[in-house]
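Asker: Need coordinates for the below:
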Amino acid sequence: MQPHPRRWLILVVLCLSTLVLVIDNMALTVAVPSLAADLGATSQDIQWVLESYMLVFAGLLLTAGSLSDRYGRRKIMVIGLVLFGAASLAATLATDPGQLIAARVAMGVGGSLIMPSTLSILIVVFPDEVERRKAMAAGAAFAVLGLVGGPVLGGALISSLGWEAIFWINVPLAALAIVAAITLMPESKGPVTRPDPLGAILSMVGMTALVWTINELAHGIAWTSLAVAVLALGAFVYWELRTEHPMVPLKLFRDRDFAGGSLSLTLVQVGNGGLLLVLTQYMQFVLGYTPTQAGLAFIPMFIASVVFNGVGAGLGGKIGNRTTAVVGMLVMAAGFALLSFSSSDSFTLLAVAQVVLGAGSGLAGPSAIAALMGAIPTEQAGVGSALNDTIQQAGAALGVAILGSLATSSYASAMPATAPEEARRSIAAAVTDPSLAAAARQAYDAAMSSAFLGAAAGVLGAAVLALILLRGRKVGAHAASPTPQQTPVGVTT
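Answerer: The predicted model follows:
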């Protein structure tokens, strides 16, 4: 297969499309205090603002990946960008929490259409393994730029223009990506197969119910949604393994690299899922940072991630995906352990821990994703990458629930028994009371320690899975060119 002559320009378009999603989600993390004050949002409202997007996004990913393979990856991505931009515009006009939650739901639909298409298009236009590694490493670095720029830009805009600005910035980015995609990007599809409406319905119902159940863990097990998730996903697996034209190639899990890469990345995402939420609250409520300062404080981690992403991309080809991924995950676990020892009087330790964590993520991510993407046939690139995205999204949702629950319970236990109930449940409420502020900050120190020790345990589990399941083969510059049945590996984060 010949590489596309405009493949590097196409990579820029794909990076822009991903950047829209990354900046929005990152900027929103620093907007929570001002958004809650302006809209009069309760803690439950804020939870829905954050989680409604994730709920819809995860529920639709598999269906969106199948649609992109069937009807055209560029077409589906452009539709997603249009919807995401329009919903962002609607979010700026929200005057109450309900309207903002509705806009976030629409943004989740748009995001689910964008995400599977970007990676599948990259697989198609970069058939050469060596070039694909470079392209995915460059794309990952661009995504990290969004991770850095989201909180920093978001914090600055919030301070001067209000929380609405974090949604305004999505509109020109989406418009630019749409124009560039239509102008530069070729259309690509998978082979024509019969639609699988039953599989689509079962996946949407099952994934939505699963993410709902995960997000509600902090309040106890939601037995009804758990039962729906188990029944729907069980029926989905049964149907997909037996139907002649499955929507999702579940047989990919028979490949050790795909199974090992997916499962280990899921556990990594459990650790990463609650990282930014816990740290952002720590910086603003314990350290007293402004939204802009909180965004800037993440820079050490993101710079380390960019640098070591390139290192990880090179090492994966030289010493093998398994070794590089396992080493990176062990370094990540050390970073989470260091974070658990951070305290309100030591930003230095916090910065060092972030550098270690970013370095481990840069090493582990490229090789783990390289291994699993190598098992996906080109003709199923959209739904295969959507399957990977869905697994990781479930891990992130589980991480938010687990780390959030650990932090909440530890914080409540460390607060004085005489403190009001609202102050025991929320540090945001406690720090407004001068008599409780010092105790609340100490309690959140303890809560953060518990959450990040849990994250370290999850990443250690990921390292064990990667060591057992991933193949130890090396992937180098002399790898064979891909055929329609065999797609070589690449890297991203």
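
Asker: from here on, contacts and neighbour counts on C-alpha atoms
Answerer: Fine.

Asker: The stretch 251-400 of the chain: helices as residue ranges?
Answerer: Remark: helices assigned in the stretch 251-400 of the chain by DSSP state H, counting those that start in this stretch are 256-273, 275-281, 291-297, 299-319, 321-340, 347-373, 381-414.

Asker: And the fourth one, what's buried?
Answerer: Pointing back at helix 299-319 there. Buried residues in helix 299-319, defined by neighbour count with 16 or more other CA atoms under 10 Å: 299-306, 308-317.

Asker: So the nearest residue to Ala401 once chain neighbours are set aside versus Arg424, what's the distance?
Answerer: Nearest non-adjacent residue to Ala401, counting by CA to CA, 6 or more residues apart in numbering: Asn215, 5.2 Å away. Note on Asn215: its distance to Arg424, by CA to CA, to the nearest Å, is 20 Å.

Asker: Of these two, which one has the most company?
Answerer: Shown here are Asn215 and Arg424; by other CA atoms under 10 Å, Asn215 has more neighbours (26 against 23).

Asker: ok, that one - contacts?
Answerer: For Asn215, the contacting residues are 51, 397-398, 400-401, by CA atoms under 8 Å, 6 or more residues apart in numbering.

Asker: Which single one of those residues is nearest to Met283?
Answerer: The nearest member of the contacts of Asn215 to Met283, counting by CA to CA, is Val400 at 17.6 Å.

Asker: and the closest one, what is it in contact with?
Answerer: Contacts for Val400 (CA under 8 Å, 6+ apart) come out as 215, 270, 273-274, 277.

Asker: Of the residues you listed, just say which sits nearest to Ile376.
Answerer: Distances from Ile376 to the contacts of Val400, taken by CA to CA, are shortest for Val270, at 23.7 Å.

Asker: Next, the structure of the following sequence, for comparison with the previous one:
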Amino acid sequence: MSDSATHAAPPAMPGAPPANPPLPVPQAMAYMGAAVVLALSQGLGQGFVSTNIPQIAGDLGITTTDASWLMAAYMIPRASLPLMLIKIRTQYGLRRFAEIGIIVYVVVAFASVWINDFRSAVVVQFLSGASAAPLSTLAFMYMLEPLAPQWKMRLGLPIAMAVLMAGPTLARVVSPALIGDGGLTWVHLTALGMAMVSLMLVFRLPLRPVPHMKVIQPMDFVSFLLIGAGFAGLTISFVMGPIHYWTDLPWIGLLLAASVASLALAVAIELNRSAPLLDIRWLASPAIVHLAATLFLFRLILSEQSTGAPRMFQLLGVAPSQMTGLFAVITFASLLGGLACVAWIKPQRVPVFHLIALLLIAVGAYMDSHSTIDTRPAQMVVSQVLIGFAGMLFMPPAMMAGLISALAKGPQYLLSFVIVFIATQSLGGVFGSGLFSTLINHRQAAHYQVLIEELGTSEPIVAQNIAIRSAGLAGQMPDLAARKLQAMSQIAQDASNQAYVMAYNDAYRLTCLIALLAAAALLLHLLRDLLAARMRPAEPNNPEPTS
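Answerer: Now for the predicted structure:
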């Protein structure tokens, strides 16, 4: 999931719609439809950036390495801005928050149509990430607005999360058709069109007002700036680290150290405040640490789908238009996972949902670990569907459990839970992608070295292969020496591709192993709870009083 799910909350919290009577069915459907449009607008906007980095680089005349800064610029505000958005929404009102947020989003979407150089693109992408952060909040609020209290968690939460999580994958489906031969113009216009439709819906279907509360304190801004700086440094490091390799540029290590120092200073300040922005002591409690570790681990292993298969196919020369069918069925599987949550989600079933999700991911990753250089998207449909379905089986129950735990302590703990979800999902996605890419680069180099050595020890076979390839190039290149060099280059490229596929297989196997270990740990945890419940002495029955 994406980090966009972090702003949902039950209607009882400050700043959220009160428990008003349900709306009439036509009006309720209109609000839920508006939620879907808002969620798709946010999800597609994020997906258009991450999916089209090579095309953006070509449009701006920069390298793909430089273009990766655009993804970092987009993700930085998405990781930290929600911390203040909840308080801003509570203090200044939900309706004003919605209207100003969507206006800013439209203005930034309009500006993105006109970017023509790298610097302006970085600025616009940063503003896009900042303006998209309220959109996920609005998607949840519009989905929860018309529902009766008993359906807000069971129906509203899974559907909103399903659409939000499906947005980036759906962007991979529609991007090739939008790009065509005209560059990114239609991509930007589509994002602008979605933003303008969202603007119309927000003003045409206003959210019901809620009481304002003065909750913002001056020290909140100090803590927010420190946390934002720490998150920004971590995001940049894990986006750029695998590209330049971690030890090649000294500033990556310095930035990581500065990020940790900034977060440590924020924790020190929050521990000594009477009304902290985040309750650090509650966040450090065993139950919340366990929840955070679970969310973070799951976000890491889900990187197999967002970072694994698409990049492997890109390296094998598969065009984006040839992958649209695969991503279409992944999107459909995610939506089915959301519907499964609607049908069976209950607080006591959360461990069962998580266990099933982990097992499905393990099966899917194991199936992917048998890839070859001839593997194409059609061969990965089943495995990727299992992983996409598992993602939606995990996220809504996990978020529901966290919200229940936070609100059981009091509405003021909601913001502390939000930071847990942001850190594990937004940063977890960036960390997962960075670690996955680092592992691929390391294993590819190792496998390539072995393959080159094997080619050197089988010279007759290599010579025969060069002769066959040279003969095949005779009609294109009359010079024998040039044909031989081209044949040798093709063999080296094939070895590199084979090394990459072997590296991805290693990563898929590691993902499978981590999912199985997590499932085993969850089973042991459930078994321990079951044994503890059975060994607990029964409460003695009170005897009847005697006369």
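
Asker: Superposing both, give me the TM-score.
Answerer: With the length set by TM-score structural alignment, normalised by the length of the first structure, the two chains reach a TM-score of 0.82; 460 aligned residues with a CA RMSD of 3.3 Å.

Asker: Restricted to buried residues, select the contacts of Val400 of the first structure in ChimeraX.
Answerer: Selection of the buried residues among the contacts of Val400 of the first structure in ChimeraX, burial being defined by 16+ other CA under 10 Å:
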select :215,270,273,274,277
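
Asker: Minimum distance to Pro151 of the first structure: which of the helices of the stretch 251-400 of the first structure has it?
Answerer: Of the helices of the stretch 251-400 of the first structure, nearest to Pro151 of the first structure by CA to CA is helix 291-297, at 4.2 Å.

Asker: So Ile391 of the first structure sits against Leu267, correct?
Answerer: No. Applying CA atoms under 8 Å, one finds Ile391 of the first structure not in contact with Leu267, separated by 9.9 Å.

Asker: between these two, who's got more neighbours?
Answerer: When neighbours are counted by other CA under 10 Å, Leu267 comes out ahead of the other of Ile391 of the first structure and Leu267, with 27 against 21.

Asker: correct me, but the more buried one touches Ala394?
Answerer: No. Counting by CA under 8 Å, Ala394 is not a contact partner of Leu267 of the first structure; they are 9.9 Å apart.

Asker: returning to that earlier point: can you add distance to Ser117 of the first structure and give the helices of the stretch 251-400 of the first structure back as CSV?
Answerer: As requested, the helices of the stretch 251-400 of the first structure are exported to CSV (distance: least, CA to CA, whole Å):
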stretch, distance to Ser117 of the first structure
helix 256-273, 18
helix 275-281, 26
helix 291-297, 29
helix 299-319, 22
helix 321-340, 24
helix 347-373, 14
helix 381-414, 6
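
Asker: Ok, which of those comes nearest Cys15 of the first structure?
Answerer: Each of these has some distance to Cys15 of the first structure by CA to CA; the shortest is helix 299-319, at 14.6 Å.

Asker: Against which helices or strands is the closest one packed?
Answerer: helix 129-161, helix 321-340, helix 347-373 (3 or more CA pairs under 8 Å, 6 or more residues apart in numbering; DSSP states H and E).

Asker: Now do the shortest one against helix 299-319, angle only.
Answerer: Calculated by axes from the mean of the first three to the mean of the last three CA atoms, to 10 degrees, helix 321-340 of the first structure forms an angle of 160 degrees with helix 299-319.

Asker: what's near enough to touch Gln380 of the first structure?
Answerer: Going by CA under 8 Å, 6+ apart, Gln380 of the first structure touches 69, 190, 249.

Asker: Out of the residues you listed, who's the most crowded?
Answerer: Of the contacts of Gln380 of the first structure, with other CA under 10 Å as the count, Asp69 tops at 29 neighbours.

Asker: Sort out which of the contacts of Asn215 of the first structure are buried, if you could.
Answerer: Counted by 16+ other CA under 10 Å, the contacts of Asn215 of the first structure give 51, 397-398, 400-401 as buried.

Asker: Farthest-apart pair in these, please.
Answerer: Greatest spatial distance in these: Glu51 and Leu398, 11.7 Å, computed using CA to CA.

Asker: pull the longest helix from the first structure.
Answerer: Ranked by residue count under DSSP state H, the longest helix found in the first structure is helix 434-469.

Asker: That one vs the second structure, average distance?
Answerer: In this overlay with the second structure, the average offset of helix 434-469 of the first structure from its partner residues is 3.9 Å by mean CA distance after the TM-score superposition for the first structure.

Asker: do the same with stretch 12-26 of the first structure
Answerer: Averaged out, stretch 12-26 of the first structure is 2.0 Å away (mean CA distance after the TM-score superposition for the first structure).

Asker: What range does that stretch cover in the second structure?
Answerer: Aligning stretch 12-26 of the first structure against the second structure (TM-score structural alignment) gives residues 33-47.

Asker: is it true that Ile76 of the second structure touches Leu127?
Answerer: No. Applying CA under 8 Å, one finds Ile76 of the second structure not in contact with Leu127, separated by 10.0 Å.

Asker: In terms of packing, which of those two has more residues around it?
Answerer: Ile76 (25 against 21).

Asker: Identify the residue nearest the aligned partner of Val237 of the first structure in the second structure in space, chain neighbours excluded?
Answerer: When the second structure is aligned by TM-score structural alignment, Val237 of the first structure is paired with Val267. Leaving aside its sequence neighbours, Val267 of the second structure sits nearest to Ile280 (CA to CA, 6+ apart; 7.0 Å).

Asker: The one you found: what's it in contact with?
Answerer: Taking CA under 8 Å, 6+ apart, we find Ile280 of the second structure in contact with 267, 270-271, 416.

Asker: Mind checking which of those residues land in helices?
Answerer: Among the contacts of Ile280 of the second structure, the ones falling in helices (DSSP H) are 267, 270-271, 416.

Asker: which of those residues has the most neighbours?
Answerer: Neighbour counts for those peak at Glu270, which has 21 neighbours (criterion: other CA under 10 Å).

Asker: Settle this for me: that residue is touching Phe224, isn't it.
Answerer: No. Counting by CA under 8 Å, Glu270 of the second structure does not reach Phe224; the two are 10.4 Å apart.
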